[in-house]
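Asks: Predicted model and sequence follow; I will ask about them next.
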Amino acid sequence: MKVGIIGTGNMGRILIEALMESSAISPSNLIITNRTIEKAYCLKDQYPEVNVYTQTSQLIRESSLIFICVKPLDIYSVLSQYKPYFTRGKCAVSITSPISVDQLESVLDCSCARVIPSITNRALSGVSLLSFGKNCDEGWQRLIYEKISSISTPVMIDENITRVSSDIVSCGPAFFSFLTQRFINGAVEETEIDQETATILASEMLIGLGELLKKEIYTLPTLQEKVCVKGGITGEGISALEENLGDVFQKLFRATHEKFEEDLEGTRKQFG
């Protein structure tokens, strides 16, 4: 079975690299294209057996499963322009949160799904968020779940929690990278530790924390209890966080949802 990927930007490239490294798809069965075709050829340098097509119509014709990895406001034009090529036996998969599977099905006659990946999938880890259209064939559902399982933990979500789920899974790595960098900067500014040493220590701490959670040795609350001895140094640090963080995360989710509403409004105008 041939798999096509339209768009080799940040997330498209991560998806391609993860699928290749997990051997979920053989390179010879993968067809890719991009508006700036040079970006697609850069991936072919990395995976010589991957097929690069300059014509999107040809990619869709020759692929059975097609991932659409373009910006939200570019998806409608791709669907409408190439609709005749998305025949009933195929499956179209969007990777962007503002486009629902219902919107995909309103344009296309083939099976439709949405897979929202995360940068963590590049390490064959983390979560991918899945939604299937009402008319998505059960065979396609099983196949997509199987392929995505090779690069992540697939989690089915309802439409009403799409944004917050994506905030946690897809945006979360950037948010916590920002917080970690601030954590490191604070250590460097307030003590004699250097940037390189602080970065190594913080990075290894996060990896260890992830392993504790992955192996279910501790839960998040238990971790705090184990480290935070009453009247100890960690407790003082937690108190500083409680005093200064305030409602920062509530504001974060408000901000992402406000931007999401803007994106939704744009897609509603296109899809009707």
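Replies: Now that the structure is in, tell me what you want to look at.
Asks: Could you use CA atoms for every contact and neighbour count after this?
Replies: Fine.
Asks: Quick one: distance of the lengthiest helix in the chain to the chain centre.
Replies: If you go by DSSP state H, the chain has its longest helix at helix 248-271. Relative to the chain's own centre, helix 248-271 is displaced by 17 Å; criterion: C-alpha atoms, centre = their mean, to the nearest Å.
Asks: ok, now stretch 174-190?
Replies: The answer for stretch 174-190 is 23 Å, by C-alpha atoms, centre = their mean.
Asks: And the contacts of it?
Replies: I193, D194, Q195, A198, T199, A202 (C-alpha atoms under 8 Å, 6 or more residues apart in numbering).
Asks: can you give me the strands in this protein?
Replies: Ranges of strands within the chain are 3-6, 30-33, 51-52, 65-68, 91-94, 111-116, 127-132, 153-156, based on DSSP state E.
Asks: so which of the ones you listed comes closest to D45?
Replies: strand 51-52 (10.7 Å; C-alpha to C-alpha).
Asks: related to what we said a few turns ago, closest one to E236 among the strands of the chain?
Replies: Here strand 127-132 is closest among the strands of the chain (C-alpha to C-alpha), at 33.5 Å.
Asks: Provide the contact partners of that closest one at residue level.
Replies: Contacts for strand 127-132 (C-alpha under 8 Å, 6+ apart): 101, 112-118, 120-121, 141, 148, 152-159, 165-166, 169.
Asks: Filter the residues you listed down to the buried ones.
Replies: 101, 112-118, 120-121, 141, 148, 152-155, 165-166, 169 (16 or more other C-alpha atoms under 10 Å).
Asks: Distance from stretch 87-101 to the middle of the chain?
Replies: 15 Å.
Asks: How many residues are close by G266?
Replies: 15 (other C-alpha atoms under 10 Å).
Asks: Next up, a structure to set beside the first:
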Amino acid sequence: MTTHDVIRTQKIGIMGVGNMGQAVLSAFIDSGIVPRENIIIANRSERKLKKVANEFQVRSVNTNEQLIDESNVVIIGVKPQDLYQAIEPIASSFHEDHVVISLAAGIPLASLEKLIPNAKKILRVLPNTAAKIKLSVIAYSSSAGATHHLKWIEDLLSTMGFVVAVEDGEMMEAMVVASSSGIGFVYELMMYWQEWLGERGISANIAKQVTTKVFAGAAAMAEAAPQVSFEELLRKVTSLKGVTAAGLESIRELEIERALRISFEKAAMRDKELGQTWIKID
């Protein structure tokens, strides 16, 4: 039996269909690997639940308990601050055969294992919103009980993009910042690009297209040369005493790298805070 065959036998429940839940749902359906009829969704807002169920043509249930009872794989897509209140009252509904996937930032794997002691196959998974277009980076860490299932689970996650296994803790924290939050950081830079072009008479629409193509082109060139470092790629597009070199000199004088590192560290601190302010289970 192939990993795809295994995936097709799973009943997958998605608890919480906000932006990320819908991105995951879309990726699963579009992959053709997950049968639409094998997906169940639940959501706190009944109105949103009906809307998403109609849009994606999947079955919805009214309670999280029912979703757990009818699923082999339970994907928890609720917000970090809501996770304890959503799961603690129904934790006994989980059993050792469930594969439980949490999408919540800031909540470490150890806390999830304490919250859901009956479940032995637990994963902390952090995709980013590019899952909508199957170009997400998906970092995950897993409990020991999930080890023998990781091949098909990785294939399931890969419907959203590029899957990276990391240790929970500092490595996962780094992936939260660089990958999950990274999309937002890149958009911020793209805004500056577009605004600068606009100040010089380029229309907003054209400026956005130019900016998007520049970032996409740079990314595509880097991806096409996996053995070439970013430093070498930069050297190849920078002529001595040329236009690019002048701009890069200013970037370095203004310590843009330092500013970005501070921003990354501040985001990492917030990820820690989410875990610390969440109700701990001792």
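Replies: That came through, no problem. Owing to the predicted nature of the structure, the values given are computational and were not obtained by experimental measurement.
Asks: May I see the strands of the first structure organised as CSV, with distance to E211 of the first structure added?
Replies: Compiled in CSV, the strands of the first structure are given as follows (distance: least, C-alpha to C-alpha, whole Å):
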stretch, distance to E211 of the first structure
strand 3-6, 32
strand 30-33, 33
strand 51-52, 37
strand 65-68, 31
strand 91-94, 31
strand 111-116, 24
strand 127-132, 15
strand 153-156, 16
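Asks: all helices in the second structure, in order from the N-terminus.
Replies: Using DSSP H, helices in the second structure cover 3-8, 19-31, 46-56, 64-69, 80-87, 109-115, 150-157, 170-175, 182-199, 204-224, 230-236, 243-253, 256-277.
Asks: Just send these back as CSV, with distance to A139 of the second structure too.
Replies: What follows is the helices of the second structure, written out as CSV (distance: least, C-alpha to C-alpha, whole Å):
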stretch, distance to A139 of the second structure
helix 3-8, 19
helix 19-31, 14
helix 46-56, 25
helix 64-69, 24
helix 80-87, 17
helix 109-115, 13
helix 150-157, 9
helix 170-175, 7
helix 182-199, 13
helix 204-224, 19
helix 230-236, 22
helix 243-253, 31
helix 256-277, 15
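Asks: what residue of the first structure matches up with E55 of the second structure?
Replies: Here E55 of the second structure is matched to Q46 in the first structure, going by TM-score structural alignment.
Asks: go on, S250 of the second structure?
Replies: That one, S250 of the second structure, aligns with A240 by TM-score structural alignment.
Asks: swap in K132 of the second structure?
Replies: K132 of the second structure maps onto R122 in the first structure, by TM-score structural alignment.
Asks: same question, A27 of the second structure
Replies: For A27 of the second structure, the residue aligned by TM-score structural alignment is A18.
Asks: Tell me, how many residues neighbour the counterpart of I75 of the second structure in the first structure?
Replies: Under the alignment (TM-score structural alignment), I75 of the second structure maps onto F67 of the first structure. Using other C-alpha under 10 Å, the number of residues around F67 of the first structure comes to 23.
Asks: I figured F67 of the first structure hits K90, correct?
Replies: No: between F67 of the first structure and K90 there is no contact under C-alpha atoms under 8 Å: 11.0 Å.
Asks: shared neighbours, these two?
Replies: With C-alpha under 8 Å, 6+ apart as the test, F67 of the first structure and K90 reach no residue in common.
Asks: out of everything not next to it in sequence, what's closest to the aligned residue in the first structure for D97 of the second structure?
Replies: By TM-score structural alignment, D97 of the second structure lines up with G89 in the first structure. Spatial nearest neighbour of G89 of the first structure, chain neighbours left out: C110 (6.3 Å); criterion: C-alpha to C-alpha, 6 or more residues apart in numbering.
Asks: same check, this time on L109 of the second structure
Replies: R124 (6.0 Å).
Asks: Distance check, the residue of the second structure positioned farthest from its centre against L248 of the second structure.
Replies: The outermost residue of the second structure relative to its centre, with distances by C-alpha atoms, centre = their mean, is K241 at 40.6 Å. Between K241 of the second structure and L248 of the second structure the computed distance is 11 Å (C-alpha to C-alpha, to the nearest Å).
Asks: before we move on, what about A105 of the second structure?
Replies: In this view, A105 of the second structure and L248 of the second structure are 34 Å apart by C-alpha to C-alpha.
Asks: Looking at these two, which is more packed in?
Replies: More neighbours surround A105 than the other of A105 of the second structure and L248, with 22 against 12 (other C-alpha under 10 Å).
Asks: The nearest residue to that one once chain neighbours are set aside: neighbouring residues, count only.
Replies: Nearest residue to A105 of the second structure, sequence neighbours excluded (C-alpha to C-alpha, 6+ apart): P80, at 6.2 Å. Residues contacting P80 of the second structure under the criterion other C-alpha under 10 Å number 19.
Asks: S102 is in contact with P80 of the second structure, correct?
Replies: No: P80 of the second structure sits out of contact with S102 when judged by C-alpha under 8 Å, with a separation of 9.5 Å.
Asks: And the residue farthest from the centre of the second structure, how close does it get to G247 of the second structure?
Replies: Taking C-alpha to C-alpha, one finds K241 of the second structure at 10 Å from G247 of the second structure.
Asks: do V34 of the second structure as well
Replies: 48 Å.
Asks: Which of these two has more residues huddled nearby?
Replies: Higher neighbour count among V34 of the second structure and G247: V34, with 24 against 11, using other C-alpha under 10 Å.
Asks: how about the more buried one, what does it touch?
Replies: So V34 of the second structure contacts I7, R8, F28 (C-alpha under 8 Å, 6+ apart).
Asks: Over to T219 of the first structure?
Replies: Contacts of T219 of the first structure (C-alpha under 8 Å, 6+ apart): L213.
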